[in-house]
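Visitor: Sequence plus predicted model, see below.
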Amino acid sequence: ALRQEMAASESEQQRPPLVMVVDDSVTVRKVTTRLLERNGMNVLTAKDGVDAIAQLQEHRPDILLLDIEMPRMDGFEVATLVRHDERLGNLPIIMITSRTGEKHRERALGIGVNQYLGKPYQETELLEAIQSLVGQHE
């Protein structure tokens, strides 16, 4: 049985990771989408938290890239909703924000965000964070 499971997980890894980018800035969404697609990932984008939650009803991305400051529903609220959702509870979340204060970082990690990156992010740092988290939640 183990051999079959190995084969199944190998074929799953062939599938490019699906990343959801949630940011109210069109520029950030474009730049991040381009970076991820260039690195062989598929990308969904949402313009704010409300949009993201709506899309998460239909799609199950492998990882969520989340801005904090957005109209209608901020990143903390999105992360909290995801963590309390049975279907999405273990979805890896990377918060990318210009709010680099310790208070925000602690709040994010308290909610259960996996990684907290400052803006502007380093491309290699973001890609490494995605790789390490997408590999984990099998």
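Guide: Received, thanks.
Visitor: going forward, measure contacts and count neighbours with C-alpha atoms only.
Guide: Fine.
Visitor: Tell me, how many residues neighbour residue 134?
Guide: 20 (other Cα atoms under 10 Å).
Visitor: thought it was touching residue 61?
Guide: No. In this structure, residue 134 sits apart from residue 61 without contact. The criterion is Cα atoms under 8 Å, and the distance is 10.0 Å.
Visitor: Now do the buried residues in stretch 13-29.
Guide: By neighbour count, and taking 16 or more other Cα atoms under 10 Å as the criterion, the buried residues in stretch 13-29 are 17, 18, 19, 20, 21, 22, 23, 24, 28, 29.
Visitor: and the most centrally placed residue in the chain, how far is that from residue 13?
Guide: A centroid search over the chain (Cα atoms, centre = their mean) returns residue 64, at 1.5 Å, as the residue closest to the centre. Residue 64 sits 18 Å away from residue 13 when distances are taken as Cα to Cα, to the nearest Å.
Visitor: ok, second structure coming up, stack it against the first:
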Amino acid sequence: MAADDDQDILRLIAFRLERSGYRVVIAHDGEEALNAVREHVPALAVLDVRMPKMDGYEVTRAIRADEATRDIPVILLTARVQDADVQRGFEAGADDYVRKPFSPQELRSRVQAILGRR
């Protein structure tokens, strides 16, 4: 599952993960992302931090608060590079944090590493 309000980034994420053999459900804002997580219960969620309706931190906290979804790994994506922002992501329950701009290969490797541990 991938969510980002930037269409180009969302297409890039989906394309790279699909080429690696993953089925990707996409969402364009935080509310849509949370609904998709609840409906599909994906193996992993890649969430942009800055999205309309709900930000990535809020979506992550909601995922962690729901017994049906609390074990879904979450990778947060953001252009915000302050240590406090990274800490906030981990405090919300994120498993990993990728700074934009990111290498598609790096994202794929992080997804594979997280899913390989489960």
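Guide: Sure thing, it's come through. As the structure is a computational prediction, the values presented were derived from the model and not from experiment.
Visitor: What range does stretch 8-28 of structure 2 cover in structure 1?
Guide: Residue correspondence for stretch 8-28 of structure 2 in structure 1, counting by TM-score structural alignment: residues 27-47.
Visitor: quick one: what's aligned to the residue nearest to the centre of structure 1 in structure 2?
Guide: When structure 2 is aligned by TM-score structural alignment, residue 64 of structure 1 is paired with residue 45.
Visitor: picking that back up, quick check: the farthest pair among the buried residues of stretch 13-29 of structure 1?
Guide: Checked with Cα to Cα, these reach their widest spread between 17 and 24, with 22.3 Å between them.
Visitor: Who are the contact partners of the nearest residue to residue 68 of structure 1 once chain neighbours are set aside?
Guide: Closest residue to residue 68 of structure 1 in three dimensions, ignoring its sequence neighbours and counting by Cα to Cα, 6 or more residues apart in numbering: residue 75, at 3.9 Å. The contact partners of residue 75 of structure 1, taken as Cα atoms under 8 Å, 6 or more residues apart in numbering, are 49, 66, 67, 68, 69, 95.
Visitor: switch the cut-off to 7 Å
Guide: Under the criterion of Cα atoms under 7 Å, 6 or more residues apart in numbering, the neighbours of residue 75 of structure 1 are 49, 66, 67, 68, 69.
Visitor: now the strands: where do they sit in structure 1?
Guide: Under the criterion DSSP state E, strands of structure 1 are mapped to 18-22, 42-46, 63-66, 93-97, 115-118.
Visitor: Kindly reformat those strands as CSV and extend each row with distance to residue 127 of structure 1.
Guide: As requested, the strands of structure 1 are arranged in CSV below (distance: least, Cα to Cα, whole Å):
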stretch, distance to residue 127 of structure 1
strand 18-22, 11
strand 42-46, 13
strand 63-66, 11
strand 93-97, 11
strand 115-118, 11
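Visitor: Of those strands, give the one that comes closest to residue 105 of structure 1.
Guide: Judged by Cα to Cα, the one of the strands of structure 1 that comes nearest to residue 105 of structure 1 is strand 115-118, at 6.7 Å.
Visitor: Tell me, how many residues neighbour residue 20 of structure 2?
Guide: Residue 20 of structure 2, neighbours per other Cα under 10 Å, totals 11.
Visitor: Leaving out chain neighbours, which residue sits closest to it?
Guide: In space, not counting the residues next to it along the chain, residue 20 of structure 2 is nearest to residue 108; the distance is 7.7 Å by Cα to Cα, 6+ apart.
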